[in-house]
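J.: Give me coordinates for this.
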Amino acid sequence: MDLRVFTEPQQGASYDTLLSVARAAEELGYDAFFRSDHYLRMGDGDPSPGPTDAWITLAGLARETKRIRLGTLMTAATFRLPGVLAIQVAQVDAMSGGRVELGLGAGWFEEEHTAYGIPFPKEKFDRLEEQLAIVTGLWETPVGKTYDFAGTHYTLKDSPALPKPVQSPRPPVLIGGHGRKRTPALAARYADEFNVPFASTADSERIFGWVREAMAAQERPADSMVFSNALVACVGRDDAEVARRAAAIGREPAELRENGLAGSPAEVVEKIGRYAALGSTRIYLQVLDLSDLDHLELIASEVMPQLG
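T.: Just a heads-up that it's a prediction; the model follows:
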């Protein structure tokens, strides 16, 4: 089971804070550092220091880390044109020596679009489908060939399809969500990994099943998809430490035990085992208090070694 650190910088984090978390994650043996792609804080609270851009952040981290993989859960398709996104991700892949992964979603948070003058189209999912086709198509076009795409929302003609990412044929693509039909079908066609965010084991099992059905319908091998979950983390050596960490992120221990990975290291290992039994091989630990690096150390020292 891979453990990855997943951050939500829109809730309040500078680049320097993210760098300290990414470096700690690398030193402690986590598999990856991921971040959300949002420009506006969710909920009440101080919005300072303001947003950081996901791909500018990852470009910086690419040069300031050595081993850890880097990516997004999820880049909003509404924020970037697909050709530009393909260039950006390929460049950061090169800057990192081939450690980048692209999580791509439709975009959903209308208020952040309004706040920063970003169009919020009604046909977001149709645009996402075209974006996936274009980004992967550009990367997979052989060197020396050109790429064309004629869609409803995007048209490319005689694109040199450059630059190429370091990873071949392309960086891993992640798709996720809770949808019944369209999301699993897109994942079966384009994704290397399917992520179910903030869901119970029962819901995860059902959603994983939908993706497997979609893969079978496209005659894709069952073992060619990585299945993963994202869950908020709140781990403590005792109940008092769990309660302190829960209070720091404005949550209750009982609710976190029900809906996240919370409690003692033993409790968390047991719950991760239940997700593993469904076929999940990767957990994204949503770390909301980015000043608490001791939290990462505790998980690395007392949870990670028990996962095999």
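
J.: Could you use CA atoms for every contact and neighbour count after this?
T.: Fine.

J.: how much space between the spatially most central residue of the chain and Ala216?
T.: Residue closest to the average C-alpha location in the chain (Cα atoms, centre = their mean): Leu73, at 2.3 Å. Between Leu73 and Ala216 the computed distance is 25 Å (Cα to Cα, to the nearest Å).

J.: Next: Met42.
T.: Distance of Met42 to Ala216, computed by Cα to Cα: 38 Å.

J.: go on, Phe149?
T.: 27 Å.

J.: which of the two has more neighbours?
T.: Ranked by neighbour count (other Cα atoms under 10 Å), Phe149 and Ala216 place Phe149 first, with 16 against 13.

J.: next one: the helix or strand that one falls within to chain centre, how far?
T.: Phe149 is located in strand 147-150, with elements delineated by DSSP states H and E. Put simply, strand 147-150 sits 28 Å off its chain's centre (Cα atoms, centre = their mean, to the nearest Å).

J.: Not counting that strand itself, show me its contacts.
T.: The set of residues external to strand 147-150 that reach it, using Cα atoms under 8 Å, 6 or more residues apart in numbering, is 134, 137-138, 141, 155-161.

J.: Now restrict those residues to buried residues only.
T.: Buried residues within those, counting neighbours by 16 or more other Cα atoms under 10 Å: 134, 137-138, 141, 161.

J.: Would you do the same for the sequence below? I want to compare the two.
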Amino acid sequence: MELRVFTEPQQGATYDDLLAVALEAEQLGFGAFFRSDHYLHMSGDGLPGSTDAWTTLAGLARDTSTIRLGTMMTSATFRYPGVLAIQVAQVDQMSGGRVELGIGAGWFTQEHTAYGIPFPDTKERFERYAEQLELITGLWSTPVGGRYAFDGAHYQLADSPALPKPVQTGGHAGGVPLLIGGTGARKTPELAARYADEFNLPFVDEEFTALQFGRVRQAAEEIGRDPDELTWSNALVLCVGEDEAEVARRAKAIGREVDELRVNGLAGTPEEVVEKIRRFGDLGSQRIYLQVLDLADLDHLRLVAAEVMPHV
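T.: Presented below is the predicted three-dimensional model:
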């Protein structure tokens, strides 16, 4: 099982805060540093203000050395797909091929209203999302010297040189690895089966993990794709302590209750957390994204690296 660090900087973090976590995660041997892509906090005051995900990752591409970097998830409403393809390819080049693109349809109405970003209805958002997946992978997979065109309901491209290219070429669609996630019963599994290198489930229990993994596997088989080509992962909030007092302190610091976190996240002693991670592994999960909400508590990461990581 690979453990990755996942942060929510819209809740209040500077670039330097994120860099400190990324460098610590890199030194401790975590598989990747991911951040959300949001422009508005969801609780608290959000000070000093949100940051742009791909601007942040561009900086981290130069300020880190080995750790993989990515988004969970970039919203398809935020950027034109041609622009996003250029941004991600450039950051991949800047990092020496360490970038992964998690992308979703978008859901947080208030951040769109707050910053003047159009927010279509659910049907149109998923239509645009599907077109973006086809466009981005099409641009990356077009041979150098070729041209790419697309005529969709929402996006049209003509005579595109389809440049720049990412450093990475090993993804399912010929470029940066794509992460798709979500709980939808039909459209999400279909898109994951067609485009994803990794399927991720955020903040769900073991029963739903088994159900949704099964749906995606079936969708892959229906289009003739081997489901074992995908990487399977979960994201869960982290709250580990050496004893009950430390667990309670860390839960309080992020405004959560210990009992609730034990049910809905990865909370408790290292032994408890190892046991729960193994149960997700038995369901097919190969990566766990540890949602770290207190970015100042680097000892939290050190504890996981010392007492959890070696046992999973």
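
J.: hmm, back to that, ok, so of the buried ones among the contacts of strand 147-150 of the first structure, who is nearest Val100 of the first structure?
T.: Checking those against Val100 of the first structure with Cα to Cα, the nearest one is Leu138 at 16.3 Å.

J.: quick one on the thing from earlier: on average, how far is the strand holding Phe149 of the first structure from the matching bit in the second structure?
T.: In the superposition with the second structure, the average deviation recorded for strand 147-150 of the first structure is 0.4 Å (mean Cα distance after the TM-score superposition for the first structure).

J.: mind listing the strands for the second structure?
T.: 2-7, 32-35, 68-71, 74-75, 99-104, 148-151, 156-160, 178-181, 198-202, 231-240, 266-268, 287-292 (DSSP state E).

J.: Between those, which one is closest to Leu47 of the second structure.
T.: Comparing these by Cα to Cα, strand 2-7 comes nearest, at 15.5 Å.

J.: Does anything pack onto the closest one? Which helices or strands?
T.: In terms of contacts (3 or more Cα pairs under 8 Å, 6 or more residues apart in numbering; DSSP states H and E), strand 2-7 of the second structure is packed against strand 32-35, strand 287-292.

J.: Map Thr281 of the first structure across to the second structure for me.
T.: Matched to the second structure by TM-score structural alignment, Thr281 of the first structure sits across from Gln286.

J.: how close does the closest residue in space to its match that isn't next to it in sequence get to Gly184 of the second structure?
T.: In this structure, Gln286 of the second structure finds its nearest non-sequential neighbour in Met1, 5.0 Å apart by Cα to Cα, 6 or more residues apart in numbering. Met1 of the second structure sits at a distance of 25 Å from Gly184 of the second structure (criterion: Cα to Cα).

J.: And for Gly70 of the second structure?
T.: Per Cα to Cα, Gly70 of the second structure is found 22 Å from Gly184 of the second structure.

J.: need the buried ones among the contacts of strand 147-150 of the first structure in a markdown table with distance to Ala266 of the first structure, can you?
T.: Shown next, in a markdown table, are those (distance: Cα to Cα, whole Å):
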| residue | distance to Ala266 of the first structure |
| --- | --- |
| Ile134 | 44 |
| Gly137 | 45 |
| Leu138 | 45 |
| Thr141 | 48 |
| Ala161 | 49 |
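
J.: coming back round to it: quick one, which of Gly70 and Gly184 of the second structure is more surrounded?
T.: Just comparing Gly70 of the second structure and Gly184: by other Cα under 10 Å the higher neighbour count belongs to Gly70, 27 against 11.

J.: My guess is that one contacts Phe34. True?
T.: Yes: with contact defined as Cα atoms under 8 Å, Gly70 of the second structure and Phe34 form a contacting pair (4.7 Å).

J.: can you pull the contacts of the counterpart of Val274 of the second structure in the first structure?
T.: Under the alignment (TM-score structural alignment), Val274 of the second structure maps onto Val269 of the first structure. Residues counted as contacts of Val269 of the first structure (Cα under 8 Å, 6+ apart) are 303, 306-307.
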